[in-house]
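>>> let me see the structure of the following:
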Amino acid sequence: MSRRWWVLGGIAVVAVLGLVVGPWVYGTWIAGDDAPAASVSTSGAEPATGEVNGQWVVYAGLPPNETAAGYTVHEILNGASVTVVGSTGEVSGSATVEAEKLTAGEIAVQVASISTDDSRRDGQFDGRVMSADEFPTATFVLDGPVDLSGLPVDGTSGTVTATGTLTIKGEARPVTADVEVLRSGDALVASGSIPVTWTDFGVQPPSLGFVTVDGSGTVDFLVSLRRA
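Okay, the predicted model is just below:
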């Protein structure tokens, strides 16, 4: 009888260790935070040439400032705390600068092309979460002028504040973002992260037992622009 209880006790200990230690092992050795969303890099930047005024269009950009946009969220995955970053290079847009003020600007992102390191997560994101077939693009449209006259011209970056309308899943909301801007040669590069509460845009963060996503996160962008 004592041997039987010893065996049963051993099984119970193993089960408890599996429940307690398993998630710790997953979080420590398997799961890991993604690299942060792309932001302006001044590596290799040059002094600005030409004036900032004119028509600009978003293009793919050059390393290390390739155009990208997406999202950052925190989730609990199989008991592990993980920061997830999804991104895509399928970004388009334009900007107008007059009298050294950004007077118009728009960025459009192809939602279905946003990806992470997990195709299953991306499938949920495209389908149930974002309904990408019905709402294929997310957009940001500038609502008011932004003064660019104080931006450095020596190959370093500066920060401006932009207000606009962010539209996700057909829901439009006013937002404000601090935007880092670099003038390098005859190019403009801008990046920022917009804090969002997902339900404000009709997005229900997944809660599926094995994964729970926070109700807030950020919409991230890095755009390189050249003259139209």
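>>> all contacts plus neighbour counts: C-alpha atoms, from now on.
Fine.
>>> for the protein, just list every one of the strands.
Ranges of strands in the chain, per DSSP state E, are 54-59, 68-77, 80-88, 91-98, 101-110, 137-142, 146-147, 157-168, 171-184, 187-197, 211-227.
>>> mind putting those into TSV with mean neighbour count?
Listed next are those as TSV, based on neighbours: other Cα atoms under 10 Å:
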stretch	mean neighbour count
strand 54-59	18
strand 68-77	21
strand 80-88	21
strand 91-98	20
strand 101-110	19
strand 137-142	20
strand 146-147	17
strand 157-168	18
strand 171-184	19
strand 187-197	20
strand 211-227	20
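>>> out of the ones you listed, which comes closest to Thr116?
Thr116 lies closest to strand 80-88 among the strands of the chain, at 4.7 Å (Cα to Cα).
>>> quick one, the closest one and strand 211-227 angle?
Orientation check (axes from the mean of the first three to the mean of the last three Cα atoms, to 10 degrees): strand 80-88 against strand 211-227 gives 30 degrees.
>>> strand 80-88 packs against which elements?
On a contact count with 3 or more Cα pairs under 8 Å, 6 or more residues apart in numbering; DSSP states H and E, strand 80-88 meets strand 68-77.
>>> other residues contacting stretch 204-219?
Around stretch 204-219, the neighbours that count as contacts under Cα atoms under 8 Å, 6 or more residues apart in numbering are 69-79, 129, 193-199.
>>> could you also give me the structure for this second sequence? I'd like to compare it with the first:
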Amino acid sequence: MRKVGWSIAAIVVVALLGFFVAPWAYGTFIAEDDAPAASVDTSGAQAATIDLGGAWIVTAGSAPNRTAAGYTVHEILRGADVTVVGSTDRVSGTATIDGQILTEAEVTVQVADVTTDNSQRDGQFRDRVMDSTTHPTATFVLTEPVDLASVPADGTLGSVTATGTLTLRGTDRPVIVDVDVLRTGDVLVASGSIPATWADWGVEPPNLGFVAVDDTGSVDFLVTLEKS
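Here you go, the predicted model:
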């Protein structure tokens, strides 16, 4: 009976440790990742040196406006809201501008390369959430022309609204996104954040019991373009 009692006590202790320590470990070593998504930085910007018209291609950019794309979500850990940002610089794309009208644009992101500050979270995102083996890319394709005439040529920030199709996990959905645009020197820099309810794209946010991911978030991007 004494051995049985000790065994039961040991099981209870292990269970309690799992109940308290697992959330603590997650919050301490995994959950902290609250860097904001990238947005256009106008420091050091200069007047535009080339016309808008022509074919453009997404490039790596340079600090502070390096090309990147990814996601922002909120994890709920025992009632505490933690912001998580994942991103990658594996972004490609093209755009065509006729005069001052953006007529075509497409941006492609390599989903498997999106990372946060923790490999365990990234593995969940890459395999269970996004199934990147089957759906290796996410894309945005412009579906309506955008007038860029209001974007200043003096190195200050402008804003336009773009309509397009966002493809996540093989599912296409129409989206509208406000885009900040900077003309500086011989490049264009554009950034935006697309609100997303993940279920609309067939994405199921993970739930580990003591921590859950909110069912809404955003798809974020910052791209630098040069004439091709």
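>>> thinking again about what came up before, now tabulate the strands of structure 1 in TSV and tack on distance to Pro36 of structure 1.
Output for these, formatted as TSV (distance: least, Cα to Cα, whole Å):
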stretch	distance to Pro36 of structure 1
strand 54-59	21
strand 68-77	8
strand 80-88	7
strand 91-98	18
strand 101-110	19
strand 137-142	20
strand 146-147	26
strand 157-168	19
strand 171-184	15
strand 187-197	11
strand 211-227	10
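>>> wait, which of the ones you listed is closest to Gln124 of structure 1?
With Cα to Cα as the measure, strand 211-227 is the member of those nearest Gln124 of structure 1 (11.7 Å).
>>> what's the closest non-adjacent residue to the residue positioned nearest the centre of structure 1?
With distances taken as Cα atoms, centre = their mean, Tyr71 lies nearest the centre of structure 1, 2.7 Å away. Of all residues not flanking Tyr71 of structure 1 in the chain, Val219 sits nearest, at 4.5 Å (Cα to Cα, 6 or more residues apart in numbering).
>>> how near is that neighbour to Gln110 of structure 1?
13 Å (Cα to Cα, to the nearest Å).
>>> so who does the closest residue to Thr161 of structure 2 other than its chain neighbours touch?
Nearest residue to Thr161 of structure 2, sequence neighbours excluded (Cα to Cα, 6+ apart): Asp178, at 4.5 Å. Counting by Cα under 8 Å, 6+ apart, Asp178 of structure 2 makes contact with Ser159, Val160, Thr161, Ala162, Gly192, Ser193.
>>> corresponding residue for the fifth one in structure 1?
Under the alignment (TM-score structural alignment), Gly192 of structure 2 maps onto Gly192 of structure 1.
>>> so what's that match up against?
Gly192 of structure 1 makes contacts with Ser39, Ala177, Asp178, Val179, Glu180, Asp220, Phe221, Leu222, as judged by Cα under 8 Å, 6+ apart.
>>> was I right to think Gln55 of structure 1 contacts Glu100?
No - judged on Cα atoms under 8 Å, Gln55 of structure 1 makes no contact with Glu100 at a distance of 11.8 Å.
>>> okay, the angle between the longest helix along structure 2 and strand 80-88?
Across structure 2, the longest stretch assigned as helix under DSSP state H is helix 2-29. Computed by the same axes, to 10 degrees, the angle separating helix 2-29 of structure 2 from strand 80-88 equals 60 degrees.
>>> identify each buried residue in helix 2-29 of structure 2, please.
By neighbour count on 16 or more other Cα atoms under 10 Å, the buried set for helix 2-29 of structure 2 is Pro23, Trp24, Gly27.
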